[in-house]
Structures are given as C-alpha cells and as structure tokens.
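Sequence unavailable; structure follows:
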C-alpha cells in the first residue's frame, strides 16, 4: 500500500521538526515506538478521538510511497489498517501542510483532499 497518508500534529511540534529538518514524532508517537498516520477516510475519526477540542493543529500530507519498508499498515481501531512509520519522517516526503481550524461545534475543518473524501 502507498499513496497519500496524513498526520495531525500540533503546530509547535511541526515547526520544531521543520527547524530540525526531520520529524521524529509527537509525544504519543514516542510512547508507541512509531509515527501514527491516517488515511483520508480515517481522518475525521482520528481527529474526533485523539484531538477533540484542540486548537493550533496542522494536517500534514505525506507521500507514503517515498517511505519504503519503514511504512507498515497495521490493524488498529475497528480492525482497519492504519499506516505506521517505524522511522523518522524525512521532510522531503511531505507534500503539503494546512491548518486544521477548530469550528464552533468543537470539530475540525478539513481542507479538501484530492485522493479521497474525508
């Protein structure tokens, strides 16, 4: 499997990664031993479960095809396959980043994604 995968990340954590030239994960990733990603159809539930009510988030799109064998799709929530990266994320694999603003109802507003509906 490859294609575009997504990371929801606090803006301050992402800015530190950009300064360092590589993303080695957020605190939850460090705790679990891999960097968590979602596919486009998984994004809304990921945001609701793990980032509800959080502001100052970014959505980062990554070309999963550039990550090689370090990217593994593993069974997680509800038996779905989630992309997990067992390496640092090279910023050269990042396609784009966009703000993930918090709406009045506490959900996040996602940008339009070209590879699948969210």
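Now that the structure is in, tell me what you want to look at. As the structure is a computational prediction, the values presented were derived from the model and not from experiment.

C-alpha from now on. contacts and neighbour counts both.
Noted.

any chance you could map the helices in the chain?
11-20, 27-32, 43-50 (DSSP state H).

Distance from the chain centre to the shortest one, please.
For helix 27-32, the distance from its own C-alpha centre to the chain's C-alpha centre is 13 Å (C-alpha atoms, centre = their mean, to the nearest Å).

residues of that helix that come out buried?
Buried residues in helix 27-32, defined by neighbour count with 16 or more other C-alpha atoms under 10 Å: residue 29.

The first one too?
Within helix 11-20, the residues scored as buried using 16+ other C-alpha under 10 Å are 11, 13-14, 17.

need the helices of the chain in TSV with distance to residue 5, can you?
Output for the helices of the chain, formatted as TSV (distance: least, C-alpha to C-alpha, whole Å):
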stretch	distance to residue 5
helix 11-20	16
helix 27-32	16
helix 43-50	10
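
One more to weigh against that first structure:
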C-alpha cells in the first residue's frame, strides 16, 4: 500500500541531498513522520498547507517501513500512518510536484489508483 507525505520543496531537496530526514518541523516536534492515505491526503494539504506553493507529494510503500510504521487515531477519529524512524530516500517510491491550481492543490493524475 502506498502512503503519502507532503514536503515543502526545501524539505524534499534536503532528503534527496542527505539521504534521510527526521521530517518537517511538525514531525520533529511530534517525534514521528506524519503520513496520509490517499483518502486523507487532500484534506491534509488543505488543512496544513493551504495556499502554499512549491510542495511535493511523496509516495512511500508501507512494506518498506516495517515495524516502525504505526497506525494511530488522529484527526476526526481516523487512523493515520506515523513513521517512528527517519524517512530514508530509498523509502520513496516516487515524488511529484503538488502545485496550486485555483487556490487548491492539484494532485497528480491517478495517484489514488497507483496504490
């Protein structure tokens, strides 16, 4: 199953450069890397990245994460995937720009079907 991480351009570039990351500032503060399912990703973008440009959507295969991936109840009682280790560059299956289009983020065509 694919899960998704939204990164700002500089965060994605740092992961590419360094090979690993503890995540965005919110991830560091919470002690784990926040992810969303395909059904949760648009709401995550709207809630936490409203109006932000220069974002990237990263897809990560859950099978690559092992026991460090935990599903925990969060927003609205839904379970969200949380990674309790560094995110590694090799964990990322693909990354695509997540541009703003008419004030909303334009997710890549077929990203939900790619699971």
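Received, thanks. Everything quoted here is computed from the prediction, not taken from an experiment.

Name the nearest of the buried residues of helix 11-20 of the first structure relative to residue 57 of the first structure.
Among the buried residues of helix 11-20 of the first structure, residue 11 lies closest to residue 57 of the first structure (C-alpha to C-alpha), at 5.2 Å.

Figure out which of the helices of the first structure is closest to residue 66 of the first structure.
Comparing those by their distance to residue 66 of the first structure (C-alpha to C-alpha), the top pick is helix 11-20, with 18.1 Å.

what's the closest one aligned against in the second structure?
Using TM-score structural alignment, helix 11-20 of the first structure lines up with residues 9-18 of the second structure.

That stretch vs the first structure, average distance?
Following the fit onto the first structure, the mean deviation recorded for stretch 9-18 of the second structure is 0.8 Å by mean C-alpha distance after the TM-score superposition for the first structure.

How much space separates the residue most central in space within the first structure from residue 104 of the first structure?
Geometric centre of the first structure, nearest residue: residue 7, 0.8 Å, by C-alpha atoms, centre = their mean. Residue 7 of the first structure is 23 Å from residue 104 of the first structure, where distance means C-alpha to C-alpha, to the nearest Å.

Residue 77 of the second structure -> the first structure?
Under TM-score structural alignment, residue 77 of the second structure pairs with residue 79 in the first structure.

which non-adjacent residue is nearest residue 62 of the first structure?
Once flanking residues are discounted, residue 62 of the first structure sits nearest to residue 94: 4.4 Å by C-alpha to C-alpha, 6 or more residues apart in numbering.

So what's the residue count around that neighbour?
17 (other C-alpha atoms under 10 Å).
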